[in-house]
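# Take a look and give me a structure for this.
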Amino acid sequence: QDKKVQPREPVSARMVANMLTLAGAGRILTIDLHAEQIQGFFDIPVDHLYAAPIIGDYLIKKGLQDSDTVVVSPDVGGVARARALAETLGAPLAIIVKRRPEPNKSEVKEIIGDIRGKTAVMIDDMIDTGGSVVNGAESLIARGARRVFACCTHPVLSGSAIERLSNAPIEEVVVTDTIPLTPEKLLDKITVLSVAPLLARAIEHIHRDESISSLFRDTP
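Now for the predicted structure:
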């Protein structure tokens, strides 16, 4: 949490940053922060990495690098992330416009972009309860998308997310291993990609006093 929502509520991101610093951390590596401003809560160097190249390479190997693919941002706030993936795949961009009547609930108002007859690839930083991604997939299919893939960096998968994803019109859910998944969450349609090589390269560059900017290929 990067801001106060109610009076007398702590800013927990600042507390975690202080705890890590007091524990002796001298530098922090992060991947796809939900709120990038959290970097400013640390008094030590922070390197923010992105999983987009890992996900992009996987989708290219699946043959989703063509004009029949459209990359979809699940909301207006995720456009930069979706645009980066769209450029990697050489695909057009579409945006789901929605409203949130309450936390973890969303309603699709419209979809900006041509998705009819295309393979839609939704990309987000995380999937929590699965409500947004499932609503998005259903709306894409209803508006003419041929098939739907869902991708995210952090598979929180809380509550009834697994049941929702299992029944959703989503062909494959591509996630990374930033959050380990228990066996009961490993659906056949879930593919887990490792971020270990990305972190290893970043650590190597840091120890050699080299720039890690080369790791920011195809990022927002």
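
# can we go C-alpha only for contacts and neighbour counts from here?
Fine.

# got a list of what the residue nearest the centre of the chain touches?
Central residue of the chain (CA atoms, centre = their mean): residue 125, 2.1 Å from the mean position. Applying CA atoms under 8 Å, 6 or more residues apart in numbering to residue 125 gives the contacts 32, 33, 34, 152, 153, 154.

# what kind of secondary structure is the second one in?
Going by DSSP: H, G, I helix; E, B strand; the rest coil, the secondary structure assigned to residue 33 is coil.

# picking that back up, please state the offset of the helix or strand hosting the residue nearest to the centre of the chain from the chain centre?
Following DSSP states H and E, the helix or strand that holds residue 125 is strand 119-127. Put simply, strand 119-127 sits 7 Å off its chain's centre (CA atoms, centre = their mean, to the nearest Å).

# Would you do the same for the sequence below? I want to compare the two.
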Amino acid sequence: MDIILCGTKSDWFCDNLSKSLNIKSLKVFHKVFPDGETYIRVPEEVSGKKVILAHSLSPPQNDSIWELILILEALRELDIKEINGYIPYVAYSRQDKIFLNGEPISIKALLQILSQMGMSSIYTIDIHKPNTLSYFNGTSYNIIPFKSMANMIRNMAKHPFVISPDIGALERARRLANELSTDFDYMEKKRDVYTGKIEISFHEVNLKDRDVVIVDDIISTGGTVAEAAKKIYSLGAKKVFVAVSHALLAGDAINKLKEANVYSVLSANTLPPKSGVIYYDVIPELAEILKQ
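All right, here's what the predicted structure looks like:
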């Protein structure tokens, strides 16, 4: 790689990425016209080079996606040798199948667009369903930051017990538990596809005096985790932590978690920093793969 191009959604991690890889970084110029249209300008210095384009698809997601598309178009006009995308948070990844007739597979559309716009490889952090990267017509790398996550948990939790929010995330809980040399389980979760209402139940687990870590890829509204935390405390847990890769925390999510006495929310630095969240850095794990 010759240069890092810092997209409009990379301020909180791009300098660290540049230092970790010892590669020069440049920033995309960005502004919004009075009528709401977006203007992008890429430094001409990237012309003819192999580029790492760093840009997260953070909220408002549609704006982030459109800005990424404009950056890719500008790079194509500059005759870039190779465009390698570091997209730590990939929006629309949860719409990975047709749940109700008439719906799109949103992640399929997004990844196909990125391929068509000239991105040759994509590096991301813990995409919701890794198999959806098959929609990308290039090389893809899905980095699940268990090492960084576990290092932070070790410094904060005593005698932890790891729980995933459903059976689909059980492998995630198992891998984190292995890093922590502890035990794990999962909750039973049922969601009504029409109303979105969720019912939660637990197996017979002994959580008395344990620090419990609820692990998932994304936390958005926080409603499910808040309800789970209340039930976990009722089973005798000492503290409840939430450990995720992406802390969206939409609306009043952080208040819901505080009201449920969640001790700490731990997240990778894939989205803009929010108050009430403790962040761990995934750049070292990314840099290790990029160097290889």
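
# And the TM-score between these chains?
Aligned and superposed, the two chains score 0.83 in TM-score terms (TM-score structural alignment, normalised by the length of the first structure); 197 aligned residues with a CA RMSD of 1.7 Å.

# What remains of the contacts of residue 125 of the first structure once you look at the second structure?
Using both residues aligned by TM-score structural alignment, their matches' CA atoms under 8 Å as the contact test, the members of the contacts of residue 125 of the first structure still in contact in the second structure are 32, 33, 34, 152, 153, 154.

# out of the residues you listed, which is most surrounded?
Greatest neighbour count in these, by other CA atoms under 10 Å, goes to residue 153: 27 neighbours.

# From residue 75 of the first structure, how far out is the equivalent of residue 218 of the second structure over in the first structure?
Using TM-score structural alignment, the equivalent of residue 218 of the second structure in the first structure is residue 126. Relative to residue 75 of the first structure, residue 126 of the first structure is positioned 13 Å away (CA to CA, to the nearest Å).

# can you point me to the longest helix in the second structure?
Scanning the second structure for the helix with the most residues, using DSSP state H, yields helix 61-77.

# which strands and helices sit next to that one?
Based on contacts counted as 3 or more CA pairs under 8 Å, 6 or more residues apart in numbering; DSSP states H and E, the elements that helix 61-77 of the second structure packs against are strand 38-41.

# Read off where the strand it packs on ends up in the first structure.
By TM-score structural alignment, strand 38-41 of the second structure lines up with nothing in the first structure.

# Just the buried residues of that strand, please?
residue 40 (16 or more other CA atoms under 10 Å).

# which residues touch the nearest residue to the match of residue 218 of the second structure once chain neighbours are set aside?
Leaving aside its sequence neighbours, residue 126 of the first structure sits nearest to residue 154 (CA to CA, 6 or more residues apart in numbering; 4.5 Å). Contacts of residue 154 of the first structure were listed using CA under 8 Å, 6+ apart, and they are 125, 126, 127, 175, 176, 177, 178, 179.

# And residue 154 of the first structure? What does it align with in the second structure?
So, by TM-score structural alignment, residue 154 of the first structure is matched to residue 246.

# Please, where are all the helices along the stretch 151-292 of the second structure?
170-180, 223-234, 253-259, 283-291 (DSSP state H, counting those that start in this stretch).

# who does the second one touch, helix- and strand-wise?
Spelled out, that is helix 223-234 of the second structure. strand 198-201, strand 239-247, helix 253-259.

# want to throw these into CSV with distance to residue 161 of the second structure?
Below are those laid out as CSV (distance: least, CA to CA, whole Å):
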stretch, distance to residue 161 of the second structure
strand 198-201, 17
strand 239-247, 10
helix 253-259, 19
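
# who wins for proximity to residue 101 of the second structure among these?
strand 198-201 (21.5 Å; CA to CA).
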